[in-house]
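The sequence and its predicted three-dimensional model are supplied below.
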Amino acid sequence: MAKETKKVPASKKPAPQVKAARKPNRPKLPRQKTQKKPASERSSAPKFRSLTPIVPPQSVAGRALTLVVAIMSFLACLTVGGVSVVWDAADDWQNDLVREVTIQIRPAEGVDMLREIDRAVALTQEFPGVETVRALSDDETRALLQPWLGDGLELESLPVPRLIQITVDDPEALDLSQLRAALEQEVIGASLDDHSIWTSRLSAMAGAVVLGGFAIMALVLGSMVLSVVFATQSAMAGNKDVVSVLHFVGAEDSFIAREFQRHFLVLGLKGGISGGAIASLAFLMLDLFTRRGSGQAGSDQLSALFGTVSVSLPGYLGVIAVVFLVAVLTALTSGLAVKAHLKRVD
């Protein structure tokens, strides 16, 4: 008997096996190692950041205070420059007077004036420290008397004293008292003028000018300090809520004072630099005016009084010192005003 084949339904037939396609071999790329930041760089990142300062940097009151500080700095720098010019001029005058001595020979009856002049010149040349000795000529004497007595003077007919000009090489080596005694003993009618009276008067004038300049500068800086105090109180009143919140969260008075000090220090630097720069420009313009206007009446008068009207290096260093002094005073004044205000509030 033939075997009966059993039909298997199509749904029960096993599925044909499909071989998976092989992936192509690709070269492996080396892995890049991520570099870790050093601990110093990671720790340097600020944890807290101040978004806005306590005192607004740009405000109408701040700009007005900067202008006031600039004006006060300008006036203080002008005072320092003026004192420097006068002091240098007085020092030059004193040096010129110390290096020049005058011998005056008065006429007397029965005395040969020319012989006494020659004797005084010869005697003076023997002293150490004397550079040159020169007797003024008749023409030079007439030129000295011309503004008061007019032209055409006859010196022989008038009792006009004759002058001998001495140029001193070393003022410390020349003994003026010994020279005076020798002239009074050896030369008839001779007297020595060492200009000590004028030197003492110039020293007194220079000292008075310096003291007056310091007094003016003190008044200017005092006015600036008062302006800073009022501006600080205004800023405290305008930021009253901010200060109250800082007190509530535990901020100390020193922290609030430092914030105000930093704000007013910047204002003081801006105003001081502006005033000092304008004052330095004014000094340079005055120097240029006196140099270019030589020969004119006003320039000649200034040159006769002060020489070259220019501020020396110590004067400009004084201007720089005034600028930093203004900034420091502004910061210190604001800090003290804030602390005093906070103590009153507490």
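Good, I have the coordinates.

rest of the way, CA atoms for contacts and neighbours
Fine.

quick one: contacts for Met72?
Listed by Cα atoms under 8 Å, 6 or more residues apart in numbering, the contact partners of Met72 are 220-221, 223-224, 275.

Now list the buried members of these.
220-221, 224, 275 (16 or more other Cα atoms under 10 Å).

of these, closest to Ala237?
Minimum distance to Ala237 across those is 20.0 Å, recorded for Met224 (Cα to Cα).

That closest one contacts Ala70, doesn't it?
No. The pair Met224 / Ala70 is not scored as a contact, 9.7 Å apart, by Cα atoms under 8 Å.

about what we covered before: from the contacts of Met72, which land in helices?
220-221, 223-224, 275 (DSSP state H).

A further structure is provided below for comparison with the first:
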Amino acid sequence: MLRPERASTKMQERGPAHAAEKPVRDTSKPEPIVPERSIAGTALMLVIAIMGCLACLSVGAVTLVDRAASNWSADIGRELTIEVSAVDPATMDQRLDRAADLARVSPGIGSVSIVSEQETRALLEPWLGILGSEAALAELPIPRLVAMTVTDTSLLNLTTLQAALDQEVPGATVDDHRVWTDQLARMAGAMVLGGLGVLILVLSATILCVIFATRAAMAGNKDVVEVLHFVGASHTFIAGQFQRHFLMLGMRGGLIGGVSAILIFLIFQLWVMARRGAADAAQVEALIGSPALGLYGYAGCALVVFLIAFLTAATSRITVSRFLRGR
């Protein structure tokens, strides 16, 4: 039997060994399977940011074009013209006045005005070029126009107006600019489809980049995955770790790209406002109207950011799951 002093000495000798054997609780944050910050991860985030910026620019451009085409169609749809041919120049003024009177009494039509001969020539000069001189235009049988503004499309009946013109104003026809409206609609539709095609290509390229990055991450962390399999980790757990990692990468990259695209549109808008009155800014406003994105444009950019993050996470999870099932 040991004496108390000897027992105390024995316990002191064995104390450090027992202390070393006692498990120490690690309160630090566990290290993720895939490193959060790496050269490959940073490069992928920059690629996603570039793709996100291009996608948001496409969505913004489609929004501006679609809104401009809608405004053009609405403006054209509110205006009609009666074209009075120059079959009898001697009676042109009387026929113009009669056509204007018939238009004024037609339901759904508001203001009616006769386009003067000088205004008609001014309209033709850019198209006729050298023939647009006063002498050349005076020899041409130029038709005259009666401009009308539509106030209520539900009351408008162009068939009745055309029948009245055929009866009382020979050589007069109503032009509702349907040809121009159809051309604008086709052009806007083609540009919208082109923008959506660019968006699909950008998202497809993003998915391919994520696939290659995920495979590279799996190859670089092969030993870690093997250990996790050895200790009983499920495929769902491992795939979830990669999904979380690439979700954060996609979210950060998409936000950077989306904010960059919005800044580009804001700079463009400020440039147009600063240059208001100049020829270049006037042409831009005549083409697309207001350069501001508006609510739908900003909502589209936000949707693209979330779509890129979702596609990045989903692509990485599917790639990891297929890789693990093939082992």
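Happy to help now that I have it. Because the structure is a prediction, the values reported are computed rather than measured.

returning to that earlier point: make CSV from the buried ones among the contacts of Met72 of structure 1 and add distance to Leu267 of structure 1 to it.
As requested, the buried ones among the contacts of Met72 of structure 1 are arranged in CSV below (distance: Cα to Cα, whole Å):
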residue, distance to Leu267 of structure 1
Val220, 17
Leu221, 15
Met224, 12
Gly275, 12
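
how about the strands in structure 1?
In order along the chain, structure 1 carries the following strands (DSSP state E): 100-105, 130-135, 162-168, 190-193.

what's the average distance of the third one to structure 2?
Read that as strand 162-168 of structure 1. Compared with structure 2 after fitting, strand 162-168 of structure 1 has a mean deviation of 0.5 Å; criterion: mean Cα distance after the TM-score superposition for structure 1.

what lines up against His18 of structure 2 once you look at structure 1?
Residue correspondence to structure 1 (TM-score structural alignment): His18 of structure 2 is left unmatched.

Ignore what I typed, I meant Ile207 of structure 2.
In structure 1, Ile207 of structure 2 lines up with Val225, judged by TM-score structural alignment.

tell me the contacts of that match?
Counting by Cα under 8 Å, 6+ apart, Val225 of structure 1 touches 329-330, 333.

just Leu137 of structure 2 next, same as before
Here Leu137 of structure 2 is in contact with 121, 131 (criterion: Cα under 8 Å, 6+ apart).

For the alignment partner in structure 2 of Thr124 of structure 1, the count of nearby residues, please.
Using TM-score structural alignment as the criterion, the counterpart of Thr124 of structure 1 in structure 2 is Ala103. Using other Cα atoms under 10 Å, Ala103 of structure 2 is surrounded by 28 other residues.

From what I see, Ala103 of structure 2 and Val112 are in contact.
Yes. With contact defined as Cα under 8 Å, Ala103 of structure 2 counts as touching Val112 (7.0 Å).

how much space between Thr151 of structure 2 and Gln162 of structure 2?
18 Å (Cα to Cα, to the nearest Å).

Ignore what I typed, I meant Gly277 of structure 2.
Taking Cα to Cα, one finds Gly277 of structure 2 at 41 Å from Gln162 of structure 2.

Compare these two and say which is more crowded by neighbours.
Set Gly277 of structure 2 next to Gln162 and count neighbours by other Cα under 10 Å: Gln162 wins out with 19 against 11.

This completes my enquiry, with thanks.
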